[in-house]
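>>> 3D, please:
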Amino acid sequence: MAKVNFTSHGVQVEAKNGESLLAVIRGAGIFIDAPCNGNGSCGKCKVKIINGQVNCSKSNHISEEELAQGYVLACCSTVNGDVDVEIPSTADDAMHNMKIEDLGGEKEKIIFKEAIEKLKENGIKLGINIKKSFLQIPEPTLDDNISDVDRLIRQVRNTLGCGNVQCGLSVIKNIPHILRKNNFNITITYIEEENNINIINIEGNDTSNKLYGVAIDIGTTSVAACIINLNSGDIIAKASSGNAQIQYGADVINRIIYAGKKDGIKKLNDAIIKYTINPLLAKMYRESSIESHEIASFVVAGNTTMSHLFLGIQPDYIRMEPYIPAFLSSPYIKANELGVDVNPETTIYLAPSVASYVGGDITAGALASGIWNSEENVLFIDLGTNGEIVFGNREFLMSCACSAGPAFEGGEISCGMRASSGAIEKVEIDKNTYEPKIQIIGEEKPIGICGSGIIDLIYQLMVAKIIDRRGKIVKGLNTPRVRFDEHGMGEYILAFKEEYNIEKNITINEVDIDNFIRAKGAVYSGISSMISSVGMDFDCIDRLYIAGGIGNNLDVESSIMIGMLPDIPRDKVKYIGNSSLIGCYLTIMSKEAKDKLEEISSGITYLELSVEPGYMDEFVSACFLPHTDIERFPTVKQLLGE
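All right, here's what the predicted structure looks like:
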């Protein structure tokens, strides 16, 4: 056995000689970014060997200079004796310093308010079946010596006039102590359905004004959560972070593959509950002075794979033809069954999915957007690690999922990264000098470029005629920003290392551009194929709603000009925030909204693009800037003078 000392974390573990360094890091409970799940293709699991040595395979992601400094890829290295390892701080940034929209900002408050108003306009009433009541219970005597539980049930029936009263084991355990500590003056939290009452919490004295719920959006890359005052509807605490599962792969396919490994499903389940959701809950509890037992409602939305992993259910068959998930609608589950740090009797409601690749985040988003009751034709796109699309109106709803891959989160891009501190998020290029002007998250030194920045960059490169419409870099330009290697591979240098005093140049090369063109092509071809399948064209789109993490910083003009979105009037396009989280919020605040959510999920028709006739031809045509058919993009045609 060898000793592996992680100097950056103060952790030392034992490992077998020949064991993968990536596996050792994961086994030590240390977070490391590994978007490709260890197949060596992304180059993100870079570590530095301080003392000792490892056996490592050569990688194009490690330069000779970096190799001389001790840098290796953890996934391409195996333990070979005692070794000291340093994990760069940027690995932790990928999890904890990710830029996620501010749920408490004025813009987001307006978005939540608009969602409530839209719900009311569509005839959905606010109102929930979770309530609290203060009870003054007669103390026991020798003449009235029934059990504490029977005494409580009797008083509930007398006070609330109900028939059947139930309470769970965790409530029963607390009853004797709480009754006597508070002189039999207590508050119960209960779920009321018809003539039945299920008591889920018991507290001392009158706390009937404290009734809270939690809404959570589980994204493939990031997780957002908020605590809601169920009496007023106010959001009183919010938190967000990266999804700790990203260390097991950037996309759902890599995570499904990892779930099939030994203890894989448990590790993925722990990553989302123990290492992501529970820490977010703890943070919100501290900020709001709320205790976990006060949470009476809990609604979660995520894509179909995230829903499976949240419940600890094997998702393996989602990725295998004919692409069958284990479930679409989950049963009611108590929080203590999953280890979620809220009241153990609280019911966890998981937004229902539509199909293997269209999940509860989309049904929740469809609810929030109001597309289900729209007289206009609405195109709804959730842009993130997965591209999910809904098109329709009050008469019909179609959906599909495009396999865009992780490019929108910086994956498969040599200097790509998620939207965290140091990421370049906006780019402008002077058409005459070819010099860039960049905007950096956190206004720190640049260390990479995120999805919104890549979209801007490719658009700017195209307009400045640094790249042609195939994405190839033009030769013969008079600028030091453009270089070609010995194989003729071109690259554009966005930030020189000397310019910002950073470790290496930040560049985008022709392989990166090609990867991103395929990702944007997948989105466009998905939209085109789905709209064509119902006998319509882009002129039929009355509204285009964009949701998802990347949508918050997305430049609509750049997105249209590179051919990711259809060339429609810009005033039809609107960003609607984290629609998945908003949908969860609405579901918490309205039982009718929850019923409508169930109706939406069962009413959406799913289009499987992989078997759709003509889809592959459409995709290939879209892998161009902006498209092989320039007539589809009259704005771009005019700009380029073609």
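
>>> alpha carbons only for contacts and neighbour counts from here, please
OK.

>>> leaving out the residues flanking it, which one is nearest to the residue nearest the centre of the chain?
Taking C-alpha atoms, centre = their mean, the centroid of the chain lies closest to Gly219, which sits 1.7 Å from it. Counting by C-alpha to C-alpha, 6 or more residues apart in numbering, the nearest residue to Gly219 once its immediate chain neighbours are dropped is Gly302, at 6.0 Å.

>>> compare with the first, here's sequence two:
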Amino acid sequence: MDCQVIFQPSGRRGTVKKGSSLLEAARKLGVDIESPCGGTNCCGKCKVKIDEGYVDELSAETHISHVSQLTENEKNMLQPQEIRENYRLACCTQIEGDILVFVPEESRSTQQVVLETGKDRVLRVNPAVRNYFVEMIPASLEDHRDDSERLKAALLDRYSHLDKELSIDYTVLLSLPVIVRKGKWSVTATLWKEQVVVALEPGLVEATYGVAVDVGTTTVAAYLCDLTTGKVLQQDSMMNPQIRYGEDVLSRITYGMDDDNGLAILHQTIIEGINTLVTRLSKAAGINVEQVAEMVLVFNTAMHHIALNINPCYVGRSPFAPAVRKSLDIKARDLGIRIAAGGNIHCLPVEAGFVGPDNVAVLIAEEPHKQEKRRLLIDIGTNGEIDFGNKQRLLSTSCATGPALEGAQIKFGMRAAPGAIEKVRLDPVSLEPQYKVIGEADWFQPSQTIKAKGICGSGIIDIIAEMFKSGIIDPTGKFNMQQTSRRIRRDANNKPEYVLAWSEETSIGSDITVTQGDVREIQLAKAALYTGAKILMKKWGTDQVDSVTLAGAFGSYINKESALVIGLFPDCNLDNVVAVGNAAGDGAKIALLDKDKRVEAQEVADFVQFVETAVEPDFQPQFVQAMYFPHGKDTFPHVQHILDTIPTVKRSKLEAL
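Take a look at the predicted model:
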């Protein structure tokens, strides 16, 4: 039996099978509801409200009885007031009749602010794809050669360095007779690696194009490049459309395993996303997508397998072995990517189970393997990747930071989108906050247009650091309820929280708070990063770093002093802590423009040593110490002047004496 469902305020409607969850219905009808856990009933972000009454569009009543009974999970995650007002969690609630569902603002996926740019780099132009113009000998009754032989002969006669075993892609053969005659036997052949004709155009065509794509777990960034000049013509980005199936890679692997068509759905979803970006880039540049002859893809290992339609389930199981490590060249048509049909898709190599081509891209962009300094590179994301070392020895690892640093698993956390609180500072005496919202140029003013909706990752780091510095939380992360401030209170479940924004300052009609649970989530995330870095340093044989490089969008927006104060990474001179933007995207562009860098990428992937930190004997004690702010044992000379002013730190030192 089918049931009618309408989602408001989007107005999306359709029929779904009785027994489907509201989250499944939303996915089917294209309604993006926040579901960081991928529908595993553990994040509480997919709140929706069941409306009651007669609905003209349904020609029927909608009622709370048209969905399944409230679950224990929902009773634990929803406030009593929300339950009375017919709020439910979309992932827990099955449809049993015609229904009208309202998606509140805090549950709607919004357009994230995506960082596409990296840092300025000198790029060498030596692409795998080049254009070659030739004037062919016209066919005649005396010359019985076929068109393909004429083209090969013309190319080899004029360009002696080309591969003697030159071949022509099948898709080029389909249009070859028409194109050579349209060009009056003068054509421009696009060759890949001087071996294969992958595209053909009539007359002289100088420019050839390629696209570099960084497929992140949360975001996808793409760059259209002129392969003759090395210039980036256009860049664009989007939320990874797979996000509706889970915020982290394990959620998506689970979805791929549990749903009969899960892998196919995930694969097709990201391919459609890439095609959308290529279409938008091409349109903006005034070219056809068929003029794009090559693409370079970078991603983590799970995203790599899903994008290539390879079963990723074994990447998520010990010993986390990928299906393939080496770099790959695949025909665009085999993946369904809409560029030149004969075009090439190059994927950089995989390092290890959870350290993928995106980390290799960071390495060929930043080149720590060519330097004397001991560099710590951290690409902060849902799956954090860490590299440490220099040209003598380079180590890498991955750590499950989880999506907390990107706003998920935080009560009022959200992605970096308009309305997200991105910067915070507290008065150390009054404990009153100042904050800045994305979309507004200035710090909060009562008259501002965009009201606060939640807190994004950079804001979360700031508020936790500020709460620690002002003594609201102690080094263990516990709230100090002796502080006298109206903003420090207990919630309906008697748990401590800090009110960052009052309800009248928000667009969601409720106070935005930072809870004890939020503090614990950040402790877990930062402890994972810190422990990974320390184990690599110990393996390398040092307890110091010369510099810290923060890659990725998150690293570019966080306050590095706040990050060091809470112990997000080991102590370092803040002057030597730098953010390099989307270094993975930069590495993808570098590999697109310089084929020699692809060789280097494979060499670096073979050179770097992967360390499985979780199996190290001292992992657990290291992790426990890293849970403290900034750390249980390690010193932080470069922010000690700040730590010395913190009331709870002073008190704990006195108690220790």
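
>>> separation between whichever residue in the second structure pairs up with the residue nearest to Gly219 of the first structure and Asn126 of the second structure?
Under the alignment (TM-score structural alignment), Gly302 of the first structure maps onto Phe299 of the second structure. Distance, Phe299 of the second structure to Asn126 of the second structure, by C-alpha to C-alpha, to the nearest Å: 23 Å.

>>> more neighbours: which of those two?
Phe299 (29 against 19; other C-alpha atoms under 10 Å).

>>> tell me the contacts of the residue nearest to the centre of the first structure?
Neighbour list for Gly219 of the first structure: 243, 302-303, 306 [criterion: C-alpha atoms under 8 Å, 6 or more residues apart in numbering].

>>> got TSV for these, with distance to Asn55 of the first structure too?
Listed next are those as TSV, based on distance: C-alpha to C-alpha, whole Å:
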residue	distance to Asn55 of the first structure
Asn243	31
Gly302	39
Asn303	38
Met306	35
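
>>> quick check, nearest of those residues to Cys450 of the first structure?
Asn243 (16.7 Å; C-alpha to C-alpha).

>>> map that closest one across to the second structure for me.
So, by TM-score structural alignment, Asn243 of the first structure is matched to Asn240.

>>> for that match, which non-adjacent residue is spatially closest?
In space, and not counting its chain neighbours, Asn240 of the second structure is closest to Thr219: 4.7 Å by C-alpha to C-alpha, 6+ apart.

>>> could you pull out the helices in the stretch 151-300 of the first structure for me?
Assigned by DSSP state H, counting those that start in this stretch, the helices in the stretch 151-300 of the first structure fall at 169-181, 252-259, 264-272, 278-288.

>>> adding distance to Phe619 of the first structure and mean neighbour count, write those helices out as JSON lines.
Below are the helices of the stretch 151-300 of the first structure laid out as JSON lines (distance: least, C-alpha to C-alpha, whole Å; neighbours: other C-alpha atoms under 10 Å):
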{"stretch": "helix 169-181", "distance to Phe619 of the first structure": "55", "mean neighbour count": "15"}
{"stretch": "helix 252-259", "distance to Phe619 of the first structure": "20", "mean neighbour count": "22"}
{"stretch": "helix 264-272", "distance to Phe619 of the first structure": "32", "mean neighbour count": "21"}
{"stretch": "helix 278-288", "distance to Phe619 of the first structure": "39", "mean neighbour count": "17"}
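
>>> list the ones among the contacts of Gly219 of the first structure that fall in helices.
Met306 (DSSP state H).

>>> in what helix or strand does Met44 of the first structure lie?
Just to correct that, residue 44 of the first structure is Lys rather than Met. Using DSSP states H and E, Lys44 of the first structure falls within no helix or strand.

>>> count the neighbours of it for me.
A count of nearby residues for Lys44 of the first structure, using other C-alpha under 10 Å, gives 25.

>>> what's the match for the residue nearest to the centre of the first structure in the second structure?
Following TM-score structural alignment, the counterpart assigned to Gly219 of the first structure within the second structure is Gly216.

>>> trace Lys497 of the first structure over to the second structure, please.
By TM-score structural alignment, Lys497 of the first structure lines up with Ser503 in the second structure.

>>> shouldn't that match be in contact with Gly454?
No - using C-alpha atoms under 8 Å, Ser503 of the second structure is not in contact with Gly454; the gap is 11.4 Å.

>>> got any residues that touch both of the two?
Counting by C-alpha under 8 Å, 6+ apart, the residues touching both Ser503 of the second structure and Gly454 are Ile512.

>>> list the residues that contact the aligned partner of Gly256 of the second structure in the first structure.
Under the alignment (TM-score structural alignment), Gly256 of the second structure maps onto Ala259 of the first structure. Residues counted as contacts of Ala259 of the first structure (C-alpha under 8 Å, 6+ apart) are 265-266, 268, 314-316.

>>> how far away is Ala259 of the first structure from Leu597 of the first structure?
Relative to Leu597 of the first structure, Ala259 of the first structure is positioned 29 Å away (C-alpha to C-alpha).

>>> now do Gly161 of the first structure
From Gly161 of the first structure to Leu597 of the first structure the distance is 31 Å (C-alpha to C-alpha).

>>> neighbour count for these two, which is higher?
Leu597 (26 against 10).

>>> element containing the counterpart of that one in the second structure?
In the second structure, the residue equivalent to Leu597 of the first structure is Ala601, according to TM-score structural alignment. For Ala601 of the second structure, the element it lies in under DSSP H and E is helix 595-607.

>>> how close does that helix sit to the first structure?
Following superposition, helix 595-607 of the second structure is found to deviate from the first structure by 0.9 Å on average (mean C-alpha distance after the TM-score superposition for the first structure).

>>> what packs against that helix?
Secondary-structure packing of helix 595-607 of the second structure (3 or more C-alpha pairs under 8 Å, 6 or more residues apart in numbering; DSSP states H and E): helix 357-366, helix 583-593.

>>> mind listing what's buried along it?
Residues 595, 597-598, 601-602, 604-605 are the ones in helix 595-607 of the second structure that count as buried (16 or more other C-alpha atoms under 10 Å).

>>> wait, Gln242 of the second structure sits on Leu266?
Yes - using C-alpha under 8 Å, Gln242 of the second structure is in contact with Leu266, at 6.2 Å.

>>> okay, and the common contacts of the two?
With C-alpha under 8 Å, 6+ apart as the test, Gln242 of the second structure and Leu266 both reach Arg252.
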